[in-house]
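Student: pasting a predicted model and its sequence here:
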Amino acid sequence: MASPPNLEKPTKFVVVGGGIAGVTCAEQLACQFPSEEILLITAAPLIKTVTNFKQVSKTLEDFDVEEQPSSVLEDKYPNLRVLLSAVKSLQTKEHSLQTEGGQTVQYEKLCLCSGARPKLLTRDNPHVLGIRDTDSAQEFQRRLCKAKRIAVVGNGGIALELVYEVEGCEVIWAVKDKAIGNTFFDAGAAQFLIPSLEKEKPKKSLPCKRARYTTETDSSSHSPKGKSLDSGEPGSALGPDWHEGINLRGADKVSHRVHVEYQCEIQHIYSQEEFLLFCKYDTFTKKSVGQSVTRNPLIISCSNKGNWPVYIQLTNGKIYGCDFVVSATGVVPNTDVFLDGNNFELASDLGLRVDEHMRTSEPDVYAAGDICTACWEPSPLWQQMRLWTQARQMGWYAARCMAGDILEEPIELDFCFELFSHITKFFNYKVVLLGKFNAQGLGQDHELLVRCTKGQEYVKVVMSGGRMMGAVLIGETDLEETFENLILNQMDLSSFGEDLLNPSIDIEDYFD
């Protein structure tokens, strides 16, 4: 059993956050400074750890994320201590912070890795659920098993995974864009993936054997179940395979039925009582009621008996009744608890601004992961996205920068920030994103080359001035390393034209 941290004297390195960024940062510091005590503060007894790490190419990383008791870290690193408590306040001038448990922690260097919280449609509606951490995922599972229809609002990674994985329940999916997955790929890739929503999913060959843990209220840490490390919000983000081992089946016999409503958002959310009043007393104009309630067969079929717990009105005029609503509309950096009395500079997305050494505007305070916004001049081939791969990279790099500051050693911007790269899985397809994969920031000065084999692969490259700037690879293409090299080398490919994606030409022979 690890001894409790000594809070009587200043701690050289303090990290706040039990997610991927925070744990990675704390582990790296513990390795580099084995004689120094490293303190990790987290409200959640379960911390996120990176396992099965594989360096796929120069910049592509593939790994699993596991939840483990915080004691695992203390057993692995004798100089790393975990303090289970939420943070109450921070005084950067005094280099100290206070926890909800009443402790005062003095630090020399502090790294804030408290992640982000869901950007919920509404924060006070019991029928609206955000999925961000393990507790909210378990709450979703509990509600889903009794549900026959749910509404999913959003078009990011959580929404994409959820609508595909849910079975035994009808899904109404409201997206604000013209195509699904707009955050990750274009309309062509979306059309390639859409048929996967309409067919039976392949059987999973092996059950998930990963250990799972539950959390209970810990009176000693003053951190109730479901509260996060720093602001009373849900805890650290789910890993890339959050749905593995969770039964995502509803109460209906239907296997997999998804209805997508494009280019619309939520206009209003009604409880059952509010909706019945709306229908009875004509609270909107007669034109609205006539078009949206009495004449539209979609509306009549799902709401004529008034037996749904909640109703959503979309901006396209349609109304759907459902058992509950999943809000998957993005996140907001978890900064609130750190701002009072301090002078942190915030970016336009409300993240803490950090420079090329992960330093915030306050001295000796660093930040990594979803809480921060990279405000240095980025590489032409890189952009920040709040993904688990970047959380790991930022946490690791922040630790290097903190160490370099202490040791007075120069630190160059890590190579991982040279090229955006991400590997994941959507709709049971391997998905690789490289560089400016959606032509971000290129304006009209680009062209797209596409190769598609229905049900097998979708390959898109973004070209500008004869040079490859980005790529989307869906399926087992085995092109990621070759395309990564082409993007990094910025070789002039004009002479190849459309033959660059000709399947009869093995381009690896030319460019590897």
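Tutor: Here it is on my side, so go on. Nothing here was measured: the structure is a model prediction, and the numbers come from that model.
Student: make it CA atoms for all contacts and neighbour counts henceforth
Tutor: OK.
Student: can you give me the buried ones in stretch 100-110?
Tutor: 100, 101, 104, 105, 106, 107, 109, 110 (16 or more other CA atoms under 10 Å).
Student: actually stretch 450-461, sorry about that
Tutor: Those would be 450, 457, 458, 459, 460, 461, for stretch 450-461 by 16+ other CA under 10 Å.
Student: so what's the last one closest to, chain neighbours aside?
Tutor: In space, and not counting its chain neighbours, residue 461 is closest to residue 471: 4.2 Å by CA to CA, 6 or more residues apart in numbering.
Student: confirm the one you found sits in a strand?
Tutor: Yes. Judged by DSSP: H, G, I helix; E, B strand; the rest coil, residue 471 forms part of a strand.
Student: and it, what does it touch?
Tutor: Residue 471 sits next to 432, 433, 434, 435, 436, 437, 438, 459, 460, 461, 462, 483 when contact means CA atoms under 8 Å, 6 or more residues apart in numbering.
Student: can you pick the most crowded of these?
Tutor: The most crowded member of the contacts of residue 471 is residue 435, carrying 28 neighbours; neighbours defined as other CA atoms under 10 Å.
Student: right, and that one touches residue 381 too?
Tutor: Yes. Counting by CA atoms under 8 Å, residue 381 is a contact partner of residue 435 at 4.8 Å.
Student: now do the shared contacts for the two.
Tutor: What both residue 435 and residue 381 touch, as defined by CA under 8 Å, 6+ apart, is the set 419, 420, 469, 470.
Student: need those residues in CSV (columns: distance to residue 118).
Tutor: Shown next, in CSV, are those (distance: CA to CA, whole Å):
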residue, distance to residue 118
419, 27
420, 24
469, 31
470, 29
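Student: quick check, nearest of those residues to residue 352?
Tutor: Using CA to CA, residue 420 is the member of the shared contacts of residue 435 and residue 381 that lies nearest residue 352, at 20.6 Å.
Student: related to what we said a few turns ago, mind putting the buried residues of stretch 450-461 in CSV, distance to residue 51 and secondary structure included?
Tutor: Output for these, formatted as CSV (distance: CA to CA, whole Å; DSSP: H, G, I helix; E, B strand; the rest coil):
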residue, distance to residue 51, secondary structure
450, 34, strand
457, 28, strand
458, 29, strand
459, 29, strand
460, 30, strand
461, 31, strand
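Student: may I see the buried residues of the longest helix along the chain?
Tutor: Longest helix of the chain, by residue count under DSSP state H: helix 388-407. For helix 388-407, the neighbour count (16+ other CA under 10 Å) marks 388-403 as buried.
Student: which secondary structure elements does whichever helix or strand comes after that helix contact?
Tutor: For helix 388-407, the following helix or strand on the C-terminal side (DSSP states H and E) is strand 421-426. Counting contacts by 3 or more CA pairs under 8 Å, 6 or more residues apart in numbering; DSSP states H and E, strand 421-426 packs against strand 61-69, strand 429-435.
Student: please compare the first structure with the one that follows:
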Amino acid sequence: MATAEQTFVIVGAGLAGAKAAEALRTGGFDGRIVLIGDETDRPYDRPPLSKAYLQGTTEREKIYLHPAGWYTDHDIELRVGTPVTALDRTEHEVVIDGVERLGYDKVLLTTGSSPRRLQVPGADLGGVHYLRRVTDCETMKAAFAAADRVVIVGAGWIGLETAAAARAAGCAVTVVGRSKLPLLAVLGAEVAETYAALHRDHGVELRLNSGVREIVGEDNRATGIRLTDGTVVEADAIVVGVGIVPNTALAETAGLAVDNGIVVDEHLATTDPDVFAAGDVANTFYPLLGTHLRLEHWSAALNQGPVAAENMIGRVTAYDQVPYFFSDQYDSGMEYSGYVPHGSYDSVVFRGDVAAGEFIAFWMQDGRVLAGMNVNTWGVTDAIDALVRSGERVDPAKLADPDELLRYLADRVPGGAR
């Protein structure tokens, strides 16, 4: 078990790292905690950066996870603007900015991820934006305020949420995506079509089945994109949202197992018993699903950090959450619970009014609920979670029937009651 003489170092001061530090203190660890981040801001929530904060409907102070004095009050050494450049597992030290060496008994890597860069001519021109940090959000917010025309490259969650923000700012918006529908790989055609309709209904032009050949510009500033068919789409600002890449350099150079992220077990432990990882960077084993997943979702960072903390203290705890994420676009809010490997479902059951944008979609395989997504329909995530967790067959007709209480169905499924 952990003792007061021990030092726990958390590398990465985002949601996973901050929640791990909080859990260490609330869990009774009274040793030294050092939380190190390379951003100059104290830990904050990232979802508002593509939603409310980007649209200016919430103030900056509300994105932070804790008040400014919270870390000092809880005897947590928060070091911001401080890059960790190496992990020396032999000496049990992290190297800070290539010079300072800080010893640890346990270390947690919550180094997150970075935006995938567009690899085309002109990608380094001014006016091309990526969204990951609060400083990116500030720059993008100003760009939307000044722009008439915005092009979004990428039709995933970040692309669609930033498109909604640009429309809220009064910009004409074009979204460019490689697939025939936005979010096709995540949601499948049946549900992806609802997001295509949502954005078209809000005046967004969708240029799908298309890619970017180059970014065109003049005077070192982007003025538009040239699509693979040769068409030029003019823009005053360009947002690139084509995925993220886990920040695994520390782990790789330290000799830890890395495969689409830092490989960890259900206890968030790496191949080194004194090194843990959580959040975007962690390729985690999910006992419920029987597979490793690296999930780039807020809920993974929120919940994995505290589980890692428990295991660092010595309380063996498995991370056994049903994957969850949410999105807000225009007046449409959704929550998604479960996991559907690409192409693995055999049917989608809809419940509610799809045309009105108030419904639940269930992805099914052999009569079992793999995942459920509730759109503008609230108070049902626990029931969906229970249906997914049970792994039992459910009558699709009852799932689709709004007169059947979803909570009752979940409780009636063997293994589904919570």
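Tutor: Good, I have the coordinates. Keep in mind that this is a model prediction, so the values were computed, not measured.
Student: after superposing, what score do the chains get?
Tutor: In this superposition the chains share a TM-score of 0.83, using TM-score structural alignment, normalised by the length of structure 2; 387 aligned residues with a CA RMSD of 3.0 Å.
Student: sorry, back to before: the residue nearest to residue 461 of structure 1 maps to what in structure 2?
Tutor: In structure 2, the residue equivalent to residue 471 of structure 1 is residue 372, according to TM-score structural alignment.
Student: likewise residue 179 of structure 1?
Tutor: Checking TM-score structural alignment: residue 179 of structure 1 goes with residue 181.
Student: how many neighbouring residues does its match have?
Tutor: Neighbours of residue 181 of structure 2 (other CA under 10 Å): 25.
Student: please apply the same query to residue 187 of structure 1.
Tutor: Residue 187 of structure 1: 14 surrounding residues under other CA under 10 Å.
Student: what's the answer for the one 10 residues further on, then?
Tutor: Residues within reach of residue 197 of structure 1, counting by other CA under 10 Å, total 16.
Student: I'd say it and residue 258 touch.
Tutor: Yes. Counting by CA under 8 Å, residue 197 of structure 1 does reach residue 258; the two are 6.6 Å apart.
Student: strands along the stretch 151-300 of structure 2, start to end?
Tutor: Remark: strands assigned in the stretch 151-300 of structure 2 by DSSP state E, counting those that start in this stretch are 172-176, 205-207, 212-218, 221-227, 232-234, 237-240, 244-246, 262-264, 275-277, 282-286, 291-293.
Student: for residue 10 of structure 2, which of those is the nearest?
Tutor: Closest among the strands of the stretch 151-300 of structure 2, once you apply CA to CA, is strand 275-277, at 9.3 Å.
Student: corresponding residues in structure 1 for that closest one?
Tutor: Strand 275-277 of structure 2 maps onto residues 365-367 of structure 1, going by TM-score structural alignment.
Student: what lies in contact with that stretch?
Tutor: Contacts to stretch 365-367 of structure 1, defined as CA under 8 Å, 6+ apart, come from residues 92, 109-113, 352, 354, 358-360, 398, 402.
Student: need the counterpart of residue 425 of structure 1 in structure 2.
Tutor: Using TM-score structural alignment, residue 425 of structure 1 pairs with residue 328 in structure 2.
Student: surely that match touches residue 161?
Tutor: Yes. With contact defined as CA under 8 Å, residue 328 of structure 2 reaches residue 161; the gap is 7.0 Å.
Student: the aligned partner of residue 209 of structure 2 in structure 1: how many residues sit nearby?
Tutor: In structure 1, residue 209 of structure 2 lines up with residue 263, judged by TM-score structural alignment. By other CA under 10 Å, the residues close to residue 263 of structure 1 number 14.
Student: ok, residue 263 of structure 1 to residue 175 of structure 1 distance?
Tutor: 6 Å (CA to CA, to the nearest Å).
Student: buried sites along stretch 476-490 of structure 1?
Tutor: Result for stretch 476-490 of structure 1 [16+ other CA under 10 Å]: buried residues 480, 481, 482, 483, 484, 485, 486, 487, 488.
Student: cool, and stretch 252-260 of structure 2?
Tutor: 252, 256, 257, 258, 260.
Student: save those as TSV, and put in distance to residue 283 of structure 2 too.
Tutor: Formatted as TSV, these follow (distance: CA to CA, whole Å):
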residue	distance to residue 283 of structure 2
252	14
256	12
257	10
258	8
260	7
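Student: now flag whichever of these is closest to residue 221 of structure 2.
Tutor: Out of these, the member with the shortest distance to residue 221 of structure 2 (by CA to CA) is residue 260, at 33.9 Å.
Student: aligned to residue 265 of structure 2, what sits in structure 1?
Tutor: In structure 1, the residue equivalent to residue 265 of structure 2 is residue 355, according to TM-score structural alignment.
Student: so which of the buried residues of stretch 476-490 of structure 1 are in helices?
Tutor: Among the buried residues of stretch 476-490 of structure 1, the members found in helices (DSSP H) are 480, 481, 482, 483, 484, 485, 486, 487, 488.
Student: what is the equivalent residue in structure 2 for the second one?
Tutor: With TM-score structural alignment as the matching criterion, the partner of residue 481 of structure 1 in structure 2 is residue 382.
Student: nearest residue to its match in space, please, no chain neighbours.
Tutor: Using CA to CA, 6+ apart, the closest residue to residue 382 of structure 2 is residue 407 (8.0 Å).
Student: now that neighbour: which helix or strand?
Tutor: With DSSP H and E as criterion, residue 407 of structure 2 is part of helix 406-412.
Student: what about that helix, distance to the chain center?
Tutor: 29 Å (CA atoms, centre = their mean, to the nearest Å).
Student: residue 287 of structure 1 matches what in structure 2?
Tutor: Mapped onto structure 2 by TM-score structural alignment, residue 287 of structure 1 lines up with nothing.
Student: you'd agree residue 287 of structure 1 is in a helix?
Tutor: Yes. Counting by three-state DSSP, residue 287 of structure 1 is found in a helix.
Student: that one: how many residues sit nearby?
Tutor: Neighbours of residue 287 of structure 1 using other CA under 10 Å come to 9.
Student: contacts only, for it.
Tutor: Counting by CA under 8 Å, 6+ apart, residue 287 of structure 1 touches no other residue.
Student: if we can go back for a sec, thought the residue nearest to residue 382 of structure 2 was touching residue 380?
Tutor: Yes. Using CA under 8 Å, residue 407 of structure 2 is in contact with residue 380, at 7.4 Å.
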